[in-house]
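**Student:** Sequence plus predicted model, see below.
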Amino acid sequence: MTYIGLDLGTSSLKAILIDDDQRVLAEHSVALSVSRPHDGWSEQDPKDWADATQTAIRALGVASDLSDVAGIGISGHMHGATLLDASDTVLRPCILWNDTRSAIEAAELDANPQFRDLTGNIVFAGFTAPKVAWVRNNEPDLFDRLAKVLLPKDYLRLALTGEQVAEMSDAAGTSWLDVQKRDWSDDLLAATGLDRSHMPNLVEGSDISGTLRDTLADDWGLPHGVVIAGGGGDNAASAIGAGVVAKGDAFVSLGTSGVLFAASDAYQPDAASAVHTFCHALPDTWHQMGVILAATDALQWLSRLTGQSAAELTQDLGALQAPSRTLFLPYLGGERTPHNNADMRGQFLHLDHATDAKQAARSVLEGVAFAFADCQVALRSTGTTIESALALGGGAKSDYWLETIATTLDIPLMLPAAGDFGAALGAARLGMMAASGAGSEVATMPKIEKTVAPDPSLTSAFAETHARYREAYSVLKDI
């Protein structure tokens, strides 16, 4: 049997095909664009996701035989508000995870203590509920026609199966889920003018959520009856792909945004820390995340500013060195953990005549590392200690960045051997679980190519600079 994993990212949709031994037989990515019609806005057209899926699966079929596909798993960027009317017609472009227009609505909802009590999380401006509250306040005609709210990957599920279904890990990021009970909260829905009829049904990520439409199966060369797994939000699916499923397992993800992720066998929230406490994509498991909004995104910003590619900026940086006086605060679009501040913006401090592009690049890499260190402090405040972590994402290709993060966090980082161990593989593994009835034993950790250890001669210098970084935020946040 073979299995397909679909990962709906912000900048692309990726599809992979694996066999029973989890060997990747084929893969294909389709680029996606983001619309930013106003400052702080970030939107996508859901039709583009469905079109990209058609293109990607057809490409898999060109590269490999799809006649024995048994299951499909889906992953996607979290928190997006995809609004449908009673006929499943999309009412407006999807408001994405990194859209901050609903800061006022988020603060109003967060002032209701039920939200933190039941979800275990702050109501962040990026979450789904405040976005729908914004639509209610600013686009009332659309709100009156609203029949269903779907998360991005769950709109893909609707296109694939005709079923309106969500799963626990993604639903936990809406601010409507009782995260401990793993069920929608009627009280939280009512607080935003909604009820259960507006929500999709809930399943676990490894459960069957529906079957592929026969018309699509015929078009793509798949058998009838292919099951679609519940799937997972992108970070939970990445954890499945990396084998981070048991208490004590962790990863650092250097993608567009940054995540410090720890799996847990218990629900242990501390909303005030701005740590995300969500359901995992497997039953009876949870996870905690410190989330920063700009990781490789900060490096891409510097790339646009300097006209040098990210690879050019990060090559030939030499051996790891102590931070200079130059500081970079990577809050280009606000920040989540630990600040919950949608209004803060990025800063360069202590520039001088000697600051060149290479030094600016080091400062950006360090600033992102310090943002991860803030997440580490927040996770510790909940009782979660990370002893080591896998390093995932595009930014993990930079040895200098890995050395910077390992020394800042003072933990070893494990770099997987060549291969894809991200959300697409996690989605495929969930598709395998749904089709075969297998459990978490499918989600093994990858072979480790190398371990990047902290540099003990520099840990004090990085700790001192991290303290300056934290002080800089406290001074600048109100300006």
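**Tutor:** Sure, I can see it. Numbering: from 1, shown residues only.
**Student:** CA only for contacts and neighbour counts going forward, please
**Tutor:** OK.
**Student:** just the helices in the stretch 251-400 of the chain please.
**Tutor:** 296-306, 310-314, 357-381, 399-409 (DSSP state H, counting those that start in this stretch).
**Student:** And for the stretch 51-200 of the chain?
**Tutor:** Under the criterion DSSP H, counting those that start in this stretch, the stretch 51-200 of the chain contains helices at 103-110, 113-119, 128-138, 140-145, 152-161, 168-171, 186-190.
**Student:** tell me the most buried of those helices?
**Tutor:** For the helices of the stretch 51-200 of the chain, the largest average neighbour count (mean count of other CA atoms under 10 Å) is found in helix 168-171, namely a mean of 30.
**Student:** so what does it touch, helix or strand wise?
**Tutor:** Here helix 168-171 touches strand 232-233, strand 276-279, going by 3 or more CA pairs under 8 Å, 6 or more residues apart in numbering; DSSP states H and E.
**Student:** another structure for you, compare them:
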Amino acid sequence: MFYIGIDLGTSSVKLLLMDDNGKVRNIVSREYPLFFPHPGWSEQRPQDWYKESIEGVKELLQGFDAKKVAGISFGGQMHGLVVLDEKDEVIRPAILWNDGRTTKECDYLNQTIGKEKLSEYAANIAFTGFTAPKILWMRENEPENFKRIKKIMLPKDYLAYKLTGTFCTDVSDASGMLLLDVKNRRWSDEMCEICHITKEMLPKVYESYECVGTVKPEIAEELGLTANVKVAAGAGDNAAAAVATGTVGDGKCNISLGTSGTIFVSSKKFGVDENNALHAFCDANGAYHLMGCMLSAASCNKWWNDEILQTKDYAKEQEQIKKLGENHVYYLPYLMGERSPYNNPNARATFIGMTMDTTRADMTQAVLEGVAFALRDSFEVAKKLGLKIERTKICGGGAKSPLWKKMIANILNIKVDVLETEEGPSLGGAMLAAVACGAYENVEQAATQIVKVVETIEPEPELAAKYEARYQQYRNIYPACKNLFDKII
């Protein structure tokens, strides 16, 4: 049998076909437009997601027996606001995770309602990307549209609704709305009241691996599928990627070095750090996870090479870096402000420590180390909650750099496992579909059988000690610059 994973991303939808043995048989990707109607705004048309996903499934199954598809599931961009009216028509373009229009609403939630109450109700504080502030923005700025709302959903859930007719979401994606009582895995009455919505406007909440329905007969016929293809609820992109990297169970860790950077730590127990520096979300395995998200990770290296050094040969620049743990230059990687652990949109990227003998290689090294140091900032918060983390998986474009992986192993002083297959949320979605269809007993069993580690980078005691001293110096820089950042924006 086959299982389809649909990764609904910001720039494109990526579809993956997996067989019973966990082998990836085909991958296709289809793009759709992104709109910026005002500076700092970011929107997409849900209709484009559905159109390209359907065409993508057709392309994905070319050369394969579509009748062997047993299940479909998703990984999806989180936090986006999708609103439907009483006729199930999209009211306005979706407001995306990277949209920054809700500063006023976040200030209201964090300061007037109060961070302590938000943490009590929803285990998290307000960020501009989250869904609840978008609802408040819409109520204030588009009151006529707000009055038409009958259904509120997340991006991937729009696909599930179109495919099955089931109004659904999953616990991991719902955790990022600031509407879910994360600890108890149900909608928060208090947050609904604060946002002036009813629970009837919100979808039924499922576990990520649960079947929410089957593909509608007319869609199954169009795609050449059987009439009983199961659709699982799926997960938010990071939770789905965690499934794909085997980051399920207690104290498992995954670091993603993509455009943004995340450190994802799974936990059997619910926990919130005292400053809400990390997101406390449900995971795709019936438990919980903590996640630190930095807004600029591999994008820092891309910016440094493309814009400053004017080169595309990233590997050549890294060849000149010889003395790890001895660099006197430091870099704060805040090109777009920062989320975890500081939640400061005014933070800015900063170099410090240059002297007359500073070289091009020193600066490149500082960029790579700065991202790793910033990941450790979130790692330290997780450790304070009592989580014992001895190793991590690693994925994302930045993980292709052997040097960067070595830095991370020694700066965090943990083992770094490199995977045989790294397909992220699309593979995670396919694995969740397989669990929903009974091909695997649970998510952990699927991860154990499918995810393979091909290399482990071990920290070196002497180098780790050098980096420990460097990190202790690095962590003083942001507090020293914080007030300055507020003045220079």
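**Tutor:** Good, I have the coordinates. Here the structure is a predicted model, which means the values were calculated and not measured.
**Student:** could you dump the helices of the stretch 251-400 of the first structure to a markdown table with distance to residue 99 of the first structure?
**Tutor:** Converted to a markdown table, the helices of the stretch 251-400 of the first structure look like this (distance: least, CA to CA, whole Å):
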| stretch | distance to residue 99 of the first structure |
| --- | --- |
| helix 296-306 | 14 |
| helix 310-314 | 24 |
| helix 357-381 | 20 |
| helix 399-409 | 27 |
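**Student:** among those, which is the most enclosed?
**Tutor:** helix 399-409 (a mean of 25).
**Student:** which residues in the second structure does it match up with?
**Tutor:** Mapped onto the second structure using TM-score structural alignment, helix 399-409 of the first structure covers residues 402-412.
**Student:** residues making contact with the matching stretch?
**Tutor:** Residues outside stretch 402-412 of the second structure that contact it (CA atoms under 8 Å, 6 or more residues apart in numbering): 318, 324, 368-369, 372-373, 376, 379, 398-399, 415-416, 457-460, 463-464, 467-468, 471.
**Student:** Give me the buried subset of these.
**Tutor:** For these, a burial check counting by 16 or more other CA atoms under 10 Å picks out 318, 324, 368-369, 372-373, 376, 379, 398-399, 415-416, 457-459, 463-464, 467-468, 471.
**Student:** Just those: which are in strands?
**Tutor:** Using DSSP state E, the members of those that fall in strands are 415-416, 457.
**Student:** Pick the one among the residues you listed closest to residue 293 of the second structure.
**Tutor:** The shortest approach to residue 293 of the second structure among these belongs to residue 416, at 18.6 Å (CA to CA).
**Student:** The closest one reaches residue 460, doesn't it?
**Tutor:** No. The pair residue 416 of the second structure / residue 460 is not scored as a contact, 12.0 Å apart, by CA atoms under 8 Å.
**Student:** can you pull out the strands in the stretch 151-300 of the second structure?
**Tutor:** Counting by DSSP state E, counting those that start in this stretch, the stretch 151-300 of the second structure has strands at residues 151-153, 168-170, 180-181, 186-187, 204-206, 211-214, 230-232, 235-236, 253-257, 261-267, 279-282, 288-294.
**Student:** can I get those strands in CSV with distance to residue 135 of the second structure?
**Tutor:** Converted to CSV, the strands of the stretch 151-300 of the second structure look like this (distance: least, CA to CA, whole Å):
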stretch, distance to residue 135 of the second structure
strand 151-153, 9
strand 168-170, 17
strand 180-181, 14
strand 186-187, 15
strand 204-206, 18
strand 211-214, 25
strand 230-232, 27
strand 235-236, 19
strand 253-257, 29
strand 261-267, 26
strand 279-282, 20
strand 288-294, 23
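**Student:** Redo those as a markdown table? Include mean neighbour count and distance to residue 339 of the second structure.
**Tutor:** Shown next, in a markdown table, are those (neighbours: other CA atoms under 10 Å; distance: least, CA to CA, whole Å):
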| stretch | mean neighbour count | distance to residue 339 of the second structure |
| --- | --- | --- |
| strand 151-153 | 22 | 24 |
| strand 168-170 | 26 | 24 |
| strand 180-181 | 26 | 20 |
| strand 186-187 | 20 | 24 |
| strand 204-206 | 19 | 27 |
| strand 211-214 | 22 | 33 |
| strand 230-232 | 28 | 30 |
| strand 235-236 | 36 | 18 |
| strand 253-257 | 26 | 15 |
| strand 261-267 | 26 | 10 |
| strand 279-282 | 28 | 10 |
| strand 288-294 | 27 | 6 |
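**Student:** which parts of stretch 16-36 of the first structure are buried?
**Tutor:** Across stretch 16-36 of the first structure, burial judged by 16+ other CA under 10 Å covers 16-19, 24-30, 32.
**Student:** Please disregard the earlier target; I meant stretch 436-443 of the first structure.
**Tutor:** 440, 442-443.
**Student:** Skipping its backbone neighbours, what lies nearest residue 401 of the second structure in space?
**Tutor:** Sequence neighbours aside, residue 315 is the residue nearest to residue 401 of the second structure in space, at 7.6 Å (criterion: CA to CA, 6 or more residues apart in numbering).
**Student:** shouldn't residue 45 of the first structure be in contact with residue 94?
**Tutor:** Yes. If you go by CA under 8 Å, residue 45 of the first structure and residue 94 touch, sitting 6.1 Å apart.
**Student:** on that earlier part again, so which of the buried residues of stretch 16-36 of the first structure belong to helices?
**Tutor:** Using DSSP state H, no member of these sits in helices.
**Student:** And the residues you listed, which is closest to residue 167 of the first structure?
**Tutor:** Distances from residue 167 of the first structure to the buried residues of stretch 16-36 of the first structure, taken by CA to CA, are shortest for residue 16, at 20.9 Å.
**Student:** where's the counterpart of residue 146 of the second structure in the first structure relative to residue 151 of the first structure, distance?
**Tutor:** Mapped onto the first structure by TM-score structural alignment, residue 146 of the second structure lines up with residue 143. Distance of residue 143 of the first structure to residue 151 of the first structure, given as CA to CA, to the nearest Å: 16 Å.
**Student:** do residue 293 of the first structure as well
**Tutor:** Distance of residue 293 of the first structure to residue 151 of the first structure, given as CA to CA: 19 Å.
**Student:** Now do the same contact list for residue 330 of the first structure.
**Tutor:** 294-295, 298, 345-347, 364, 367-368, 371.
**Student:** leaving aside the residues next to it on the chain, what's closest to the counterpart of residue 54 of the first structure in the second structure?
**Tutor:** Superposed on the second structure with TM-score structural alignment, residue 54 of the first structure falls opposite residue 54. Nearest non-adjacent residue to residue 54 of the second structure, counting by CA to CA, 6+ apart: residue 223, 7.8 Å away.
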